[in-house]
Every structure is written in C-alpha cells, then in structure tokens.
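**Student:** Sequence first, predicted coordinates after that:
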Amino acid sequence: MPRGGLKVGTFVKTASPQVIEVLGQSRLDFAVVDAEHAPFDRLTLDLMMTASCAVGLPLAVRIPEVSAPVILSTLDIGAAGLLVPHVDTAQVARDVIAMTRHRGGVRGFSGSPRFAGYGTLSMAKSLDAGEGAFVMCQIESAEAVENAAAIAAVDGVDGLFIGYADLALSMGLESPQDPRVTAAAERVIETGRAAGKTVGMFVSNAAERDRFAARGVEWIVVSSDQSLLRLAADALVPAR
C-alpha cells in the first residue's frame, strides 16, 4: 500500500474484477473494496485481489466487521491493507493489530495462501510478509474522536481515517457538513499529524480532495466506481 505523500484512490462497490482491471489503467494510487457496505463474499474478494495483482493496483479492503476470521481471510488473499470501521478505543485498535500479526498476535498461519506465495516462501519469510499489512482505523464516533490520540499511539496502526457520515450520526446530526462535524474532523487531522500517522478520509470530488490535502490529509478516497460511472454517463447528455 502506498505510503508517504498524497495518495488518491476510490471506493469499489461493484463485485467485478474487471473494475479493478480498468482502474489499474488509471493514475490512481490505490483502491478500496467496500466490503462493509457492498455485497462482497470471500470468493469475490479473492477474484478482486487476482485482478489487483494482474494490474499492479494496490487494493485495501474496508472489512465488514472486526473479527479474527474476517481479518485472517482478507489478509491471506493478499489485501495490501485494511480499512477498519468503528475503531472507538485504543483497545479495539490493539485487538485489530493482534489479529493482523502471526508473531505476537493471534492470526492463524498457513503458508498456502496468496500472501505467502502459495507455499513457495519459507515459514520465516511468510511470517515477514504477514507483518506488512497497512492498517487504517476509522474514526467515526464522538468517542473515537476523544480517543484518537490513544488509537494513533497503538503500535501497528498506520493511520486514522475520518468517517464523516457516521461521525455526524454519533453526534446526533444529520449533515456531515455541519460545522461541529468539521471541527471534530479537524481535531482528528491534527491528532494524526502530531502522532506522525497517515490521515485519510473520503471526499466526493476533486475540490474537496484539494481542500483537505492542504490540511495534511494524505490518503484520500475520492468517490466510488458507482459514482464515477454515473457522473461520466450524465456528462454525455446535454442539459435539458
């Protein structure tokens, strides 16, 4: 998963490896398969990873839940990183990191999956390969904002990802554009940067990308494959 400097990706919500192949021909730095809010089973995720390898587009997965089996299977098939929803406390972050690690963690080991070269790597090299998962913790509740510094301080957490919509709901609001949500997001940006961690977020368009990049957000997920397709199709039709 790309590290350092501004990196731009998009969400993938369509269960088709051809989408990854097409995006791999673009200038995107990465993509995120949204297994939390879109219909991806384990076999489909595996096909998405096959396409990722074919075109050299790093693929993270927003997992549907924090559980050892989900994290194990996602990393075994070769995901370059995890976007982990609802990390509200440092303890949840520590649990997540333990689930990603063979050494000193609770991740089960097999040398046969894609991440270990289908049995071609020694056990030691396979264990080394398993240490490299890029882990972004979603900060999407008022509680998580309060605990952001402690979450960022957990060894193995690479960054904080601001989840605007759920953050607004947790604050009793129904607009991600509410100034109180923006203020909370600014706190997370400042906290992540002070901790030397990557700060990420979802934005709808290039203007938002540039605005938040200027504030130090480095890992930006712009729109989704669905939105990009719809907007491109709309652009073909004259206004009427």
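**Tutor:** Ah, there it is. Bear in mind the structure is a predicted one, so any value in this text is a computation, not a measurement. Numbering: from 1, shown residues only.
**Student:** Only C-alpha atoms from now on, for both contacts and neighbour counts.
**Tutor:** Fine.
**Student:** I'd like to know which elements the longest helix anywhere in the chain is packed against.
**Tutor:** Longest helix in the chain, counting residues (DSSP state H): helix 179-194. Helices and strands touching helix 179-194, by 3 or more Cα pairs under 8 Å, 6 or more residues apart in numbering; DSSP states H and E, are helix 142-146, helix 148-152, strand 159-162, helix 164-170, strand 198-203.
**Student:** Minimum distance to residue 95: which of those has it?
**Tutor:** For the helices and strands packed on helix 179-194, distance to residue 95 was read as Cα to Cα. The smallest value, 11.2 Å, belongs to helix 148-152.
**Student:** contacting residues for residue 139?
**Tutor:** With contact taken as Cα atoms under 8 Å, 6 or more residues apart in numbering, residue 139 is in contact with 85, 86, 87, 88, 145, 148, 160, 161, 162, 163, 167, 188.
**Student:** I figured residue 200 hits residue 218, correct?
**Tutor:** Yes: using Cα atoms under 8 Å, residue 200 makes contact with residue 218 at a distance of 6.0 Å.
**Student:** Of these two, which one has the most company?
**Tutor:** Relative neighbour count places residue 200 above the other of residue 200 and residue 218, with 30 against 23, counting by other Cα atoms under 10 Å.
**Student:** any idea how far that one lies from residue 47?
**Tutor:** Here the criterion is Cα to Cα, to the nearest Å. By it, residue 200 lies 26 Å from residue 47.
**Student:** this is the other structure I want to compare:
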Amino acid sequence: MNLFKEKLLRRQPQFGLFAMSLTAQTADALVPSGFDFLMFDAEHTPTALPILYSQVLALASSRTACLVRMPGPDPVAFKPVLDMGIATVMVPNIRNAKEAAQAVRAVQYPPRGIRGVGGSVRATRYGRDADYYAQSAEQICLLLQIESAEGLSNIEAIAAVEGVDGLFIGPVDLATDLGHLAQATHPAVIQACLDGVRRIRATGKAAGILAGESQAQAYLDAGATMVCLGSDLGLLTKAADALAAHWIQSNASEEAC
C-alpha cells in the first residue's frame, strides 16, 4: 500500500521536507514531527545508495512517506531505488511529454516500461511477495518536476501522459530559467507558480510545490496538495544562525561596554 499515493489521489493536503542531510538519524529524528513525507534528495546531495537505504529503514515503521528526488531521468538509476521499496519518486526538470513518457517507462515493468526485474530485493520482501510485479504499477507514484518556462508551457501535455501521478513545481530553478536567478519569491515567479498550480489542477493531476511558510497558504488556495516547507538543513542552519547571532552579538555588546 502506498499511503502517500492514496492521499494524493484523494487530493488530501500533504506536507513535508526535502531531506538534504546524509544520515538515518536525522530522518529518524524528524519522524515524530509528524510530516506526511520526507523527500530524500539524490539530485543536489552527494548521497549514495547505502545511505539512502539506511534512511528508508529509518522511516519503515512510521507513517512518514519516503520519497526520493532522482538525480535525473537515466532509467538505470531508478532500478535500485525502486527495488529498495521506495514507492514514490520525483524526476527533476521535465520539459515535455516525451520526457514524461520516458520517466513513466523507467518506473514500470514491460510491456508498459523498461524497468528491470529484481528478485531478492526489499520491494518484493526478498522474493516473498509474488504479487508485487503485477501490482507495482498501481503502487508506484511518479511525480514530475516542472522547473523551466518550457515545462510550464507544456503542463497540459505532460499531465496527459498515462502513468504520471502529479506535477511538482520547483520555484528556484524556474525563477532562474525565467531570468530571476534563484529568486523564488520574485513577484513574477510567484505568479508563474500560482498559474502553474492552477493549470495542473485543471488537468485533474495533483499539484505540488516547494514553498516557504509565507507563500504556502497561497499555493494551497490555488490547489496545491503536496507542499515541501523547506529542508532539514535549511531548518538547522536557520536555527543555528539565529542562536549564534544572539549570543555572539550579546557578548560583543558587553565587551564594548
């Protein structure tokens, strides 16, 4: 059962974090916070499969869904991730329906796709679950990330590809592609994201986005039902900087006196 996908299909709002740190302990520590999902990032971190596997196990007994953002569209990279039993994957920077169809083929077995068959892997309970192969297409959840002007212009065509479960807007790369380098909160970028979310929902597919707390409600109102509220390292550095600044500045003021 893929609880994340079930909620997605019901259009039930889900909230999570990108997990950028490379330890199972951090993932384990975040579970009691109650997030619906953690999105382990294999695109922008120096992670490795054994690290990812330990993080999967850290979430295994919880109701926090384990999602992975893939490093790219290479179908070879999907095999070990899916074989670990990770049922929801996101592919970055999808620009058109052809790329969307390639991503679908990477996560599905023949004849619908090209996913290789692994026997004694965690996804099949190490060979004990003979029904896994027939049921995997229904259990696997495929999210495609929209991060360019081209991707935005092709939302309807991308969403129409059979096997795509949701589209997730990446505001930072989208901002950069629109000429506002890393300015995810630029008014023009926010408007493009809001329009994108509404268009995704109009296709009948689920819409997701990375959003700071100040923008999250607007995206929810526009129809987003999966929202990344930041990252584990983002929360860590923000809290650490505030704590350090408070005490360092306080002591510096006393020394000046």
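**Tutor:** That came in fine, so what should we check first? Values in this document were obtained by computation on a predicted structure and should not be read as measured data.
**Student:** one step back: winner for burial among the helices and strands packed on helix 179-194 of the first structure?
**Tutor:** Using mean count of other Cα atoms under 10 Å, the stretch among those with the largest mean neighbour count is strand 159-162, at a mean of 28.
**Student:** Who are the packing partners of it?
**Tutor:** In this structure, strand 159-162 of the first structure packs against strand 134-139, helix 148-152, helix 179-194, strand 198-203, with contacts taken as 3+ Cα pairs under 8 Å, 6+ apart.
**Student:** mean shift of that strand relative to the second structure?
**Tutor:** Comparing strand 159-162 of the first structure with its match in the second structure after superposition yields a mean distance of 0.9 Å (mean Cα distance after the TM-score superposition for the first structure).
**Student:** What span of the second structure is that strand aligned with?
**Tutor:** For strand 159-162 of the first structure, the aligned range in the second structure is residues 166-169, judged by TM-score structural alignment.
**Student:** between the helices and strands packed on helix 179-194 of the first structure, which gets nearest to residue 182 of the first structure?
**Tutor:** helix 164-170 (8.4 Å).
**Student:** Report all helices and strands that the closest one contacts.
**Tutor:** On a contact count with 3+ Cα pairs under 8 Å, 6+ apart, helix 164-170 of the first structure meets helix 179-194.
**Student:** Next, format the contacts of residue 139 of the first structure as JSON lines and append distance to residue 57 of the first structure.
**Tutor:** Formatted as JSON lines, the contacts of residue 139 of the first structure follow (distance: Cα to Cα, whole Å):
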{"residue": "85", "distance to residue 57 of the first structure": "22"}
{"residue": "86", "distance to residue 57 of the first structure": "26"}
{"residue": "87", "distance to residue 57 of the first structure": "26"}
{"residue": "88", "distance to residue 57 of the first structure": "30"}
{"residue": "145", "distance to residue 57 of the first structure": "31"}
{"residue": "148", "distance to residue 57 of the first structure": "30"}
{"residue": "160", "distance to residue 57 of the first structure": "22"}
{"residue": "161", "distance to residue 57 of the first structure": "20"}
{"residue": "162", "distance to residue 57 of the first structure": "23"}
{"residue": "163", "distance to residue 57 of the first structure": "24"}
{"residue": "167", "distance to residue 57 of the first structure": "29"}
{"residue": "188", "distance to residue 57 of the first structure": "28"}
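**Student:** so which of the residues you listed comes closest to residue 27 of the first structure?
**Tutor:** Nearest to residue 27 of the first structure among the contacts of residue 139 of the first structure is residue 161, at 21.9 Å by Cα to Cα.
**Student:** right, and that closest one touches residue 193 too?
**Tutor:** No: contact between residue 161 of the first structure and residue 193 fails when scored by Cα under 8 Å: they sit 11.9 Å apart.
**Student:** picking that back up, how far apart are the longest helix of the first structure and its match in the second structure?
**Tutor:** Averaged over the aligned pairs, helix 179-194 of the first structure sits 1.8 Å from the second structure after superposition, using mean Cα distance after the TM-score superposition for the first structure.
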